[in-house]
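Novice: attaching a predicted model along with its sequence, questions to come.
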Amino acid sequence: MARAIVIRSNPAYERGSDQPVNTAAIEEVDEAFLGDDPVLVEVSHSSINYKDAMALTGLPGIVRKTPLIGGIDLVGTVKESADPNWKPGDQVILNGIGMSESRNGAFSELARVPGDRLVALPESMTAARAAAIGTAGYTAALCVLRLGHAGLETTQDRPVLVTGATGGVGSVATLLLAAAGHHVAALTGRPGELGGYLHELGAEQIIDRAELLDAKGALQKQRWSGVIDTVGGEVLVNALAQTVYSGTVAACGLAGSPKLPGTVMPFILRNVTLAGVDSVEAPVEARREAWALLAELPGERIDAISSTVPLSGAFQAAKDLMGHRLHGRVVVDVRA
């Protein structure tokens, strides 16, 4: 038996009501509940991402089947394996692949997972730090790599912009870009409260989110050499309108809105590229490249943006994240 956070459909929910779609609670589950994937992992750590927060608070749009174990980030040690690429004792990382959506996730002391998307835990990284990075950091690394492949070059006058910079993706993206020597501008809705935090991550400029909500015009002053956007909506539209000629905008989130209420002008008159970044179905080669980049981050920088809760603390952390009371990363110590 293993302790796990199990998400079940809420019989009290009716469309249009204020009841959550699903409920979540810690239960004891047997191995049969875990499924039949070839690799059995003893999970040590997971983390709280935006998707996790939505799933644990019962919001619609994430969980596609129930009952289901939550948690989209897994760090642990292989206990059994029918996959020849992995053996007992291997320390592994797994992010995305539909965990906590259509397949069981990592808020469990044991998890059965496919072997073809597993990545070996870098030797220089602890399990807790890998979980602190999690899907958010892994997504950030994919975005940074996408801009790098596009030839990103920054100056003080034309930095790279990171939107939603105090969130998980934004925090790690800021760290990675600054560590690579780029000039970084960080966008936040709370510049007075969190500006110091962003400067500590390496941001040179703090931009009030209102600037990209109030801006108008299909083409605006060219300000950004590139952009990593986690927000979507008006923020993304205005970021595109302010990106330099031939610049690239890596879009990976919709924390503000899934809409794109803009025009094609930045694309056809400034040669701007809008590059989508998906972390859920990314091939294993991309995952390895992302984690190799993340392994270069100093451990103390990861510690500075993370906190840890036990498995039972995941519920409150999810509420705090949805209530915009958290910044940085929250690690879940699954065995605590």
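Specialist: That came through fine. Numbers count the residues shown, from 1 in each chain.

Novice: CA only for contacts and neighbour counts going forward, please
Specialist: Noted.

Novice: so what's Gly189 closest to, chain neighbours aside?
Specialist: Arg209 (4.9 Å; Cα to Cα, 6 or more residues apart in numbering).

Novice: do Leu212 as well
Specialist: If you skip the residues right next to it in sequence, Leu212 has Val235 as its closest partner in space, 5.1 Å away by Cα to Cα, 6+ apart.

Novice: count of neighbours near that neighbour?
Specialist: Neighbourhood size, Val235 [other Cα atoms under 10 Å]: 26.

Novice: quick one: contacts of the helix or strand in which it is found?
Specialist: Val235 belongs to helix 233-241 when assigned by DSSP states H and E. Taking contacts as Cα atoms under 8 Å, 6 or more residues apart in numbering, the residues outside helix 233-241 that touch it are 163, 209, 212-213, 215-222, 224, 227, 229, 249, 254, 256-262, 265-266, 272, 274.

Novice: of these, which belong to helices?
Specialist: When DSSP state H is applied, these are split such that 212-213, 265-266 fall in helices.

Novice: now for these: which two are most distant?
Specialist: Of all pairs drawn from the ones in helices among the contacts of helix 233-241, the widest gap by Cα to Cα lies between Leu213 and Met265 and measures 18.3 Å.

Novice: burial of Ala218, as a residue count?
Specialist: Counted with other Cα under 10 Å, the burial measure for Ala218 works out to 15 neighbours.

Novice: ok, it to Ser279 distance?
Specialist: When distance is defined by Cα to Cα, to the nearest Å, Ala218 is 29 Å away from Ser279.

Novice: swap in Gln156?
Specialist: Where Ser279 is concerned, Gln156 sits at a distance of 30 Å (Cα to Cα).

Novice: compare these two (neighbour count), which wins?
Specialist: For Gln156 versus Ser279, neighbours defined as other Cα under 10 Å are more numerous around Ser279 (20 against 12).

Novice: shouldn't the more buried one be in contact with Gly96?
Specialist: Yes. Under the criterion of Cα atoms under 8 Å, Ser279 makes contact with Gly96 at 6.6 Å.

Novice: got another, please set it beside the one above:
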Amino acid sequence: MAQEFKALLVEQPEKKVFTRNIVTRSVDDLPEGDLLVRVHYSSLNFKDALSAVGNPGVTRNFPHTPGIDAAGEVVECSDGSFTPGDKVIVTSYDLGMETDGGFGQMIRVPSKWAIKLPAGLSLKESMMLGTAGLTAAMSVQELIENGVTPESGPILVTGATGGVGSIAVSILAKAGFSVTAATGKLDETDYLKGLGATDVIERAAVTEGSEKPMMKTKWAGVVDCVGGETLAAVLKSTNYCGTVTCCGLVGSPELAVNVFPFILRGVRLIGIDSVEAPMEPRLKVWQKLASEWKLDNLAAMVDEITLGGLEEKIQAILKGGLKRRALVNLLDS
């Protein structure tokens, strides 16, 4: 008899109508793949919320289990890449989009999507980080590889109370940088300073004067999680030969900027993609997150929930009201 497990299942009973329920599923319901994993923890991302409400830009085929993050123990691996009992992290690629994801107690995926849990991290800690942590770490790594050092000057993080932003603030502070956190939620100032921010500014301060072709230089580097007008403004206000990383579009996917920052100040703009990124850079930053960048304040960034708590958090993240990352405990669900 096929093994059964609990999962959040999104179904489409009629056009433009989507339901979400915790159901019992069978391993036989899962897609084909080399690797069967018993999921211990997952985390909620904005993309998961979009999948849960039927956004066709994320998921088109239903019934479906969202969850772009998963960490757990290997049950079976048909190609020998892993052995039963190995602890693994699975993020990105198609997980939780068209492939049933981490909001189920079991997943089956291609083995090439998984990495062994680095020594120094627990499965729980890995999902406190999740895709948000991976993206933040990749952003910081790009700043460093492009010559930005703590001595270069302050680093700006936009959208600093979000999942990627808050972890980026913490990693940068851990690495010795002076961090300015920009946010539309100044009531979270104490929280951001607790994560390591030296200064906290209102997001409007970032774009003030951005109608000008160029702005006064302020930042040695920027981790931008917003896009749109904010990204255009930070490009205009980054120091000579500074680096800006871009990983978000909550402000806008459009970028209205001239070439002056690039040809007059040598500013570098680097896009961060954690979905299809090769394994080598993934492994490098996961190893850092388990060692020199291991964060002491991870628990302060998350609220732990079970599958039953997902609906409330999904609605909150869609309304921009989620104040902490949601860690999903599948063991207790």
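Specialist: Done, it's in. No experiment lies behind these values; they were computed from the predicted model shown.

Novice: among the contacts of helix 233-241 of structure 1, name the buried ones.
Specialist: Those of the contacts of helix 233-241 of structure 1 that meet the buried threshold are 163, 209, 212, 215, 219-220, 222, 224, 227, 229, 249, 262, 266, 272, 274, by 16 or more other Cα atoms under 10 Å.

Novice: Gly61 of structure 1: which of these is nearest?
Specialist: Gly61 of structure 1 has its nearest neighbour among those in Asp229, at 20.8 Å by Cα to Cα.

Novice: which residue lines up with that closest one in structure 2?
Specialist: When the two structures are superposed using TM-score structural alignment, Asp229 of structure 1 falls opposite Asp224 in structure 2.

Novice: ok, its match touching Thr238?
Specialist: No. Proximity of Asp224 of structure 2 to Thr238 does not meet the contact threshold set by Cα under 8 Å, at 11.9 Å.

Novice: what sits in contact with each of these two?
Specialist: Val244.

Novice: with structure 2 overlaid, report how far the helix holding Val235 of structure 1 is off on average.
Specialist: Between helix 233-241 of structure 1 and the aligned residues of structure 2, the post-superposition mean distance stands at 0.5 Å (mean Cα distance after the TM-score superposition for structure 1).

Novice: rewinding a little: from the buried ones among the contacts of helix 233-241 of structure 1, which land in strands?
Specialist: 224, 227, 229, 249, 274 (DSSP state E).

Novice: redo those residues as CSV? Include distance to Ser81 of structure 1.
Specialist: Supplementary listing: those in CSV, determined by distance: Cα to Cα, whole Å:
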residue, distance to Ser81 of structure 1
Trp224, 47
Val227, 41
Asp229, 38
Val249, 40
Leu274, 40
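
Novice: which single one of the residues you listed is nearest to Met1 of structure 1?
Specialist: The closest of these, once distances to Met1 of structure 1 are taken by Cα to Cα, is Asp229, at 41.4 Å.

Novice: hey, where'd the helices end up in the stretch 51-200 of structure 1?
Specialist: 127-149, 168-179, 191-201 (DSSP state H, counting those that start in this stretch).

Novice: could I get the buried residue list for the shortest one?
Specialist: Within helix 191-201 of structure 1, the residues that count as buried by 16+ other Cα under 10 Å are 191, 195, 197-199, 201.

Novice: from those, which is closest to Ile133 of structure 1?
Specialist: For the buried residues of helix 191-201 of structure 1, the nearest to Ile133 of structure 1 is Leu201 (14.1 Å; Cα to Cα).

Novice: check contacts around the closest one.
Specialist: Leu201 of structure 1 makes contact with 171, 174-175, 178, 301, according to Cα under 8 Å, 6+ apart.

Novice: who wins for most neighbours among the residues you listed?
Specialist: For the contacts of Leu201 of structure 1, neighbours were counted by other Cα under 10 Å; the highest total belongs to Thr174, with 31 neighbours.

Novice: corresponding residue for Thr163 of structure 1 in structure 2?
Specialist: Alignment note (TM-score structural alignment): Thr163 of structure 1 maps to Thr158 of structure 2.

Novice: work out for me the element the nearest residue to Gly54 of structure 2 once chain neighbours are set aside sits within.
Specialist: The shortest distance from Gly54 of structure 2 to any residue that is not its chain neighbour, by Cα to Cα, 6+ apart, is 6.3 Å, and that residue is Phe18. Assignment of secondary structure by DSSP H and E places Phe18 of structure 2 within strand 17-26.

Novice: list the buried ones in that strand?
Specialist: Residues of strand 17-26 of structure 2 classed as buried under the neighbour-count rule (16+ other Cα under 10 Å) are 18, 20, 22, 25.

Novice: ok, the counterpart of Lys87 of structure 1 in structure 2 - contacts?
Specialist: Taking TM-score structural alignment, Lys87 of structure 1 has Thr83 as its aligned residue in structure 2. Under the criterion of Cα under 8 Å, 6+ apart, the neighbours of Thr83 of structure 2 are 74-77.

Novice: try Val244 of structure 2
Specialist: Under the criterion of Cα under 8 Å, 6+ apart, the contact list for Val244 of structure 2 reads 143, 221-224, 234-235, 238, 267-270.

Novice: what's it aligned with over in structure 1?
Specialist: Taking TM-score structural alignment as the alignment basis, one finds that Val244 of structure 2 is matched in structure 1 by Val249.
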